[in-house]
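Novice: the following comprises the amino acid sequence and a computationally predicted model.
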Amino acid sequence: MPTEQPAWVITRRKEIGARIRSAREHANLSQLKLGEVVGVDHKTVHRIEHGTSDPGLGLLLHIARVVDVDLAELVR
């Protein structure tokens, strides 16, 4: 059974999601296209961008590479 996340974790996920969304848009990619390239559906991309999903490190690394932004910049 999943445990409830502290408020600060949810806030940080939303901040990171907003940076991912900005980088995706700057790269001229739709959620659908980014999802296709990184191997997830567009709904997962949407959930990541809105902070409701907790993506793993591998997926974050893949997203960072596709949008051409260092992972450290996305999660700063």
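Specialist: Received the coordinates, thanks.

Novice: okay, CA-based contacts and neighbour counts for the rest of this
Specialist: OK.

Novice: may I have the residues that are in contact with residue 58?
Specialist: For residue 58, no residue counts as a contact, taking C-alpha atoms under 8 Å, 6 or more residues apart in numbering as the criterion.

Novice: so which strand or helix has it?
Specialist: Secondary structure assignment for residue 58, by DSSP states H and E: helix 57-67.

Novice: go through that helix and flag the buried ones.
Specialist: Buried residues in helix 57-67, counting neighbours by 16 or more other C-alpha atoms under 10 Å, are found at 60-64, 66-67.

Novice: could you do stretch 45-56 as well?
Specialist: Along stretch 45-56, the positions that meet the burial threshold by neighbour count (16+ other C-alpha under 10 Å) are 45-46, 48-51, 53.

Novice: and the comparison structure, right after this:
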Amino acid sequence: MLRDNPEWIIERRRELGERIADLRTAAHYTQESFCETTGLSRRKLQRIESGETDPRYGDLLRIAAALDTRVSVLVD
């Protein structure tokens, strides 16, 4: 379960979500338009950006492609 993760993992997940949200807004995407571009559901994107869930690698690939960047930029 995600709740059983140590605090440092939870914090990194929050940082990833914040980075994705910041890059999305800097690219002038709303959550709705970003979901249309990536194919992610709005709920999934909300959970990723809030740090509630670990995104799958495929989700990160979609997000990075929409932002015209690499996955390493998202997770670094």
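Specialist: Alright, I've got the coordinates. Computed from a prediction, not measured in an experiment: that's the story for all the values here.

Novice: can you redo the buried residues of stretch 45-56 of the first structure as JSON lines with distance to residue 38 of the first structure and secondary structure?
Specialist: Shown next, in JSON lines, are the buried residues of stretch 45-56 of the first structure (distance: C-alpha to C-alpha, whole Å; DSSP: H, G, I helix; E, B strand; the rest coil):
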{"residue": "45", "distance to residue 38 of the first structure": "10", "secondary structure": "helix"}
{"residue": "46", "distance to residue 38 of the first structure": "13", "secondary structure": "helix"}
{"residue": "48", "distance to residue 38 of the first structure": "13", "secondary structure": "helix"}
{"residue": "49", "distance to residue 38 of the first structure": "14", "secondary structure": "helix"}
{"residue": "50", "distance to residue 38 of the first structure": "18", "secondary structure": "coil"}
{"residue": "51", "distance to residue 38 of the first structure": "18", "secondary structure": "coil"}
{"residue": "53", "distance to residue 38 of the first structure": "15", "secondary structure": "coil"}
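
Novice: and those residues, which two are the farthest apart?
Specialist: For the buried residues of stretch 45-56 of the first structure, the farthest-apart pair by C-alpha to C-alpha is 45 and 51; their separation is 9.9 Å.

Novice: for the second structure, which segments count as helices?
Specialist: When secondary structure is read from DSSP state H, the second structure shows helices at 7-26, 31-38, 42-49, 57-66, 71-75.

Novice: which neighbouring elements make contact with the shortest one?
Specialist: Helix 71-75 of the second structure makes packing contacts with helix 7-26, helix 57-66 when contacts are defined by 3 or more C-alpha pairs under 8 Å, 6 or more residues apart in numbering; DSSP states H and E.
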